[in-house]
Each structure stands twice: as structure tokens, then as C-alpha cells.
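Asks: fold the following for me, if possible:
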Amino acid sequence: MDGKPRLLDQVREQIRLKHYSIRTEYVYCEWVKRFIRFHSYRHPEEMGAAEVEAFLSDLAVRKNVSASTQNQALAALLFLYKQVLQLDLPWLGEVVRAKKPSRLPVVLSLAEVQQILAQLDGEIALAANLLYGSGMRLMEVMRLRVKDVDFMRGEILIRDGKGMKDRVTVLPRCLVEPLKTHLTLVKARHNAELKEGRGDVYLPFALERKYPNGPWSWAWQYVFPAAGLSVDPRSGRARRHHLDEKRVQRAFKAAIKRTGIVKLATPHTLRHSFATHLLESGQDIRTVQELLGHADVKTTMIYTHVLNRGGLAVLSPLDRA
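Replies: This next block holds a predicted model:
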């Protein structure tokens, strides 16, 4: 029992050394705790392929989790053994990864997107419009910094996106003025906080040491800051974080309900719709791939399947009758 906190501290240390996000840190630690608890608090060094397989099987059979959740658990355990315990894994090949089902993404029509966006207001509406207008992921919008919005070039620079990659995407022209108005209000609040001796934000990758005044600068502020202060779980400092993504998710769900649309859509569906609608308008698939930040064009190709109408564009014989 005494070794459990020390082991989790080692996991956290390795995650921070590799600059993984706070979310990954939390999720990996939770999986490690569940794995140890499942095997009656045995130390992971005493276990191997059989115990990992038993844990993953229990998740699939008894807990009925999805393939992606099962693979997430496996990734956390492999990180534990490889990076933290630094053990050779001759049994790695024996661990069976769950096969993800091949599913087409849910896509909204242009009319449906307009109906949903019309139900939103304020900063939530602006964030949702950016999701659809730029193809960004929800957390990319939430973590967006003022310095990464280029009004002159009409583009948004996304830093450290999925896979720790930077990319550039489009800033919709119709959002330029609303975004400028929004930032004027954010800046006024930021200036007021500076006068009170606050106004600092989190900087990634030890940039706070490189730029001592960076956390207080306007350039590093979040485009969508939270309404109140919160405690940084790593540093313990009280500062203003970005807008809670759950607010966007709840507002989006309520908006869909009001429109009567029956599709199982989430804010991420706006990203799928962005890609599909670009391809429908004749945009080159390689361009769409770059805007979405896909490493492989095969990932982007899934949207070409969504473009098909009525079973691979076949005219039903009933329509000929």
C-alpha cells in the first residue's frame, strides 16, 4: 500500500517529463490505480501479460467498455511498464489490442448546422461557430491563445494539437468582427486584473522560465477564458484557466434538443461537418487533410464515404417506378 503513492508519483513525473497533458496524466494514473486494485494491490513488477489480459478482458466482458476505452487502458499500462518501471516487455506481442469498429462519422447538413448555431448565443455561440468554421477540435478552441489568431492573414495557428503537432487553419471572415469584439471585452477584464496584481495564465513546456512576464502578457491570454479563477493542479497557483469545455457540450446538446434534430451529434460533429462540406464544395482532399491536421490522408478519406448518396450514389429502383 505504501508503494502505491510512490508509484503514481513516478508515473506523474514521467508524464510531465514527456510534456503530456494534464488530462493524460489524470487518465493514465486512474488506469494504473484500477489495474492495481483489480489484482488485489499487487505491484505491477510482479505481473505481466496474463494479468494485463485479465484486466482488459474484464473491461470488455463485465464492464462492456468500447474498444477505444480498452486500448486507452492498454496504452496507460504500457506506459507504466516501459517508461516508468523501464521493464522489457517480451510478452507485449501476446497482448491483444481491441479492434476498433469502422464507423462513419455523424455529419450534419448545412441547414442543420445553421439551425443549431442559431440556438446558441454569447461566447458559446462564437466558440461553436469557430468549431464549424475552422474545423478545430473542441479543446483546440478552448486552449486557443490571443497570439495565435492572425486577423491580417485570416488564419488560426493551432499549437500542440493532437500528436503534439502545429498546424494552420482558416479564420472565417464572418467571424473576424465578432471575434474582435469578444477580445475587446476579454482584454478589458484582463487589464482590470493586472491592476489588481493578477491576470496570469498557465504557460506550457517551462516557457514561464523562458518568459518570466509571459503569463501576464496579453498575447498569452486565452481567447475563451473561464469566468472565475481556479487552482492549477500542478503548480497549486490560483489563476484564470480557459472556458470549461463541458459548458459548450451541454449548450450544444440543449441546442440540438430544441431544434428537434435526431442525429447523435456533439460539438466534434461540427469538425466532421466542416470537412464534409469542404469536400462537397470541391475542395482538394490534401488541403482538407492539412486543415484538419491528419497525419495520413487515409484518415481524411473517410469523409469521401460520407459524401456518397443513397448507397454509393445508386438510384433506387423504387425511384424509377
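Asks: could you use CA atoms for every contact and neighbour count after this?
Replies: Fine.
Asks: now the strands for the stretch 101-250 of the chain?
Replies: In the stretch 101-250 of the chain, strands defined by DSSP state E, counting those that start in this stretch lie at 149-150, 155-158, 167-170, 225-231, 238-242, listed in chain order.
Asks: and these: which comes nearest residue 35?
Replies: Evaluated over the strands of the stretch 101-250 of the chain, closeness to residue 35 peaks at strand 225-231, with 28.7 Å, by CA to CA.
Asks: for the closest one, name the packing helices and strands.
Replies: If contacts are counted by 3 or more CA pairs under 8 Å, 6 or more residues apart in numbering; DSSP states H and E, strand 225-231 sits against strand 238-242.
Asks: can you tell which of the strands of the stretch 101-250 of the chain is closest to residue 103?
Replies: With CA to CA as the criterion, residue 103 lies closest to strand 167-170 of the strands of the stretch 101-250 of the chain, at 25.7 Å.
Asks: how about the strands of the stretch 101-250 of the chain, which one is nearest residue 313?
Replies: Evaluated with CA to CA, the strands of the stretch 101-250 of the chain place strand 167-170 nearest to residue 313, the distance being 30.4 Å.
Asks: related to what we said a few turns ago, Throw the strands of the stretch 101-250 of the chain into TSV and include distance to residue 50 and mean neighbour count, thanks.
Replies: Putting those into TSV (distance: least, CA to CA, whole Å; neighbours: other CA atoms under 10 Å) gives the following:
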stretch	distance to residue 50	mean neighbour count
strand 149-150	50	17
strand 155-158	41	20
strand 167-170	41	17
strand 225-231	40	14
strand 238-242	42	20
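Asks: indicate which one of those is closest to residue 219.
Replies: Counting by CA to CA, residue 219 lies closest to strand 149-150 out of the strands of the stretch 101-250 of the chain; the figure is 9.7 Å.
Asks: next, the structure of the following sequence, for comparison with the previous one:
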Amino acid sequence: MRIPRLRYDKHLPSYLTKEEIKRLLGSITYLKHKAILTTIYSGGLRVSEVVNLRIADIMSKEMKIRIRNGKRNKERYTLLSQKNLEILREYWIKFGYKNYQPDDYLFISRQTKKPMKVRGIELVMDKSIKKAGITRNATVHTLRHSFATHLMNGGVDLRTIQALLGHSNIKTTSIYLHVMDYEILNIKSPLDTFE
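Replies: This is a model prediction of the structure:
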């Protein structure tokens, strides 16, 4: 007897608007936390990728971030924005340490001197969402969805977004086609073109 495969409902990714992202990042007063969440949004990183970032992965001359331990241990490069770089430099002036090695972790815990834990960053996000007055459910991964959605709405092609996110399959990336803001793109229904 064949057992039918279970079908899972596919949900559209939830994302925050640019205004909500601005409010969220603006509400964070602790510089390390601001640097972490800004880096996640700015480059579309997974939370596991941000905790594994090394100092040498911030490639300021090329304006990109190297992701060494992506999903399935894939390596890729993503965007390093100018604003993100400025926050990271400010963070390093305040929290950096002498005699560091380029392969040292970028974000370490003050208590353990080891890489920050995923759960710690999730708690930072939860607190920041509340502080910013955002009532929708949003997780750290929502920042990644927001990055992809904002690129899509900005006219960046699907293949480029796929490469930046590190998706193996274009079908995974194509989910962002469903959350495009058609008003921003100035797309009209054919019905509205009738005279």
C-alpha cells in the first residue's frame, strides 16, 4: 500500500516595510545589537550566518560580505552597504580588541568571549520589535525576507537575489514574486488601460 505524501501549505514570507525596518534599527541603543541586526538586514543573512562571521569576512574594499558557513556549508558573497560598514566600524572602535586575528569571530559574547548564540540574537530582535512599537509578528529571519522583498521591489532581478541569498533553486527565491509591491513598481491592471 502506498502512503500519500503530506502536502504542506506554503505561506508567503512575512516582511517588514522599509519604514518599519528604519524604526526597528532606530530603536536599538546598544551598538553591538544594532550592528548585528543591521548586518542581517543589509546583506540578507541568516542568523546562523551572522554568528559565524569572521573579521576578515567584512570586505570593505570590495563592499561585500563573505558568507563561509551558509546553508549546506555553501560559500557566497552578499552586499555590504555603506551605512552598514559605518556602523560596523563604530562597533569595532568600541568593542574591538587588540591583537585580533582576521579569522576571529566578529560578534563575540562579552561574558564567554565566544561567538554569540543564535538564541541571544533572537531575544535582541524580540526586544527591539517591542521597543519600536511594531505589532506584527517578526523574527530575525523576517529581516532576511525584508531584504529580498525590498530588492525585488527595487527592480533587482530574481537571479541576482537568488545569488545574494544563497538559494540553490530559483523556485525558492521566486516566492518573493508573490510579495512584490505592484504599486511601487507602477504596474496597472490591463483593465485600467481600457479607454
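Asks: now the TM-score, please.
Replies: Scored against TM-score structural alignment, normalised by the length of the second structure, the superposed chains reach a TM-score of 0.85; 185 aligned residues with a CA RMSD of 2.3 Å.
Asks: just to revisit the earlier point, now the strands of the stretch 101-250 of the first structure in a markdown table, with distance to residue 276 of the first structure?
Replies: Listed next are those as a markdown table, based on distance: least, CA to CA, whole Å:
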| stretch | distance to residue 276 of the first structure |
| --- | --- |
| strand 149-150 | 24 |
| strand 155-158 | 20 |
| strand 167-170 | 15 |
| strand 225-231 | 30 |
| strand 238-242 | 29 |
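Asks: ok, which of those strands comes nearest residue 182 of the first structure?
Replies: Residue 182 of the first structure lies closest to strand 225-231 among the strands of the stretch 101-250 of the first structure, at 10.9 Å (CA to CA).
Asks: and that closest one with strand 238-242, angle?
Replies: Between the axes of strand 225-231 of the first structure and strand 238-242, defined by axes from the mean of the first three to the mean of the last three CA atoms, to 10 degrees, the angle is 140 degrees.
Asks: ok now strand 225-231 of the first structure, how far from the chain's centre?
Replies: Averaged C-alpha coordinates place strand 225-231 of the first structure at 19 Å from its chain's average position (CA atoms, centre = their mean, to the nearest Å).
Asks: contacts for it, please.
Replies: With contact meaning CA atoms under 8 Å, 6 or more residues apart in numbering, strand 225-231 of the first structure is reached by 186, 237, 238, 239, 240, 241, 242, 243, 244.
Asks: pull the most distant pair out of the residues you listed.
Replies: Across these, the longest distance by CA to CA is 21.1 Å; it joins 186 and 237.
Asks: of these two, which one has the most company?
Replies: residue 186 (17 against 14; other CA atoms under 10 Å).
Asks: residue contacts, the more buried one?
Replies: Residue 186 of the first structure sits in contact with 223, 225, where contact means CA under 8 Å, 6+ apart.
Asks: map residue 115 of the first structure onto the second structure.
Replies: Matched across to the second structure, residue 115 of the first structure falls on residue 23, judged by TM-score structural alignment.
Asks: nearest to residue 209 of the first structure, out of the strands of the stretch 101-250 of the first structure?
Replies: Nearest to residue 209 of the first structure, of the strands of the stretch 101-250 of the first structure and by CA to CA, is strand 238-242 at 17.0 Å.
Asks: report all helices and strands that the closest one contacts.
Replies: Using 3+ CA pairs under 8 Å, 6+ apart: strand 238-242 of the first structure touches strand 225-231.
Asks: give me the spatial nearest neighbour of the alignment partner in the second structure of residue 244 of the first structure, chain neighbours excluded.
Replies: Aligning on TM-score structural alignment places residue 244 of the first structure opposite residue 117 in the second structure. In space, not counting the residues next to it along the chain, residue 117 of the second structure is nearest to residue 51; the distance is 6.8 Å by CA to CA, 6 or more residues apart in numbering.
Asks: list the contacts of the alignment partner in the first structure of the one you found.
Replies: Using TM-score structural alignment as the criterion, residue 51 of the second structure maps onto residue 142 of the first structure. Contact partners of residue 142 of the first structure, counting by CA under 8 Å, 6+ apart, are 127, 222, 223, 224, 242, 243, 244, 245.
Asks: what is the nearest of those residues to residue 99 of the first structure?
Replies: Residue 99 of the first structure lies nearest to residue 245 out of the contacts of residue 142 of the first structure, by CA to CA, at 28.8 Å.
Asks: hmm, residue 139 and the closest one touching each other?
Replies: Yes. Using CA atoms under 8 Å, residue 245 of the first structure makes contact with residue 139 at a distance of 7.0 Å.
Asks: number of nearby residues for the residue nearest to residue 124 of the second structure when sequence neighbours are not counted?
Replies: Distances taken as CA to CA, 6+ apart place residue 33 nearest to residue 124 of the second structure, at 6.9 Å, with adjacent residues excluded. Applying other CA under 10 Å, we find 19 residues neighbouring residue 33 of the second structure.
Asks: distance of the equivalent of residue 33 of the second structure over in the first structure from residue 247 of the first structure?
Replies: Using TM-score structural alignment, the partner of residue 33 of the second structure in the first structure is residue 124. The gap separating residue 124 of the first structure from residue 247 of the first structure is 8 Å, by CA to CA, to the nearest Å.
Asks: just to revisit the earlier point, now render the contacts of strand 225-231 of the first structure as CSV, adding distance to residue 3 of the first structure.
Replies: Listed next are the contacts of strand 225-231 of the first structure as CSV, based on distance: CA to CA, whole Å:
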residue, distance to residue 3 of the first structure
186, 46
237, 28
238, 30
239, 33
240, 35
241, 33
242, 35
243, 37
244, 34
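Asks: out of these, which is nearest to residue 176 of the first structure?
Replies: Nearest member of these to residue 176 of the first structure, counting by CA to CA, is residue 186, at 15.2 Å.
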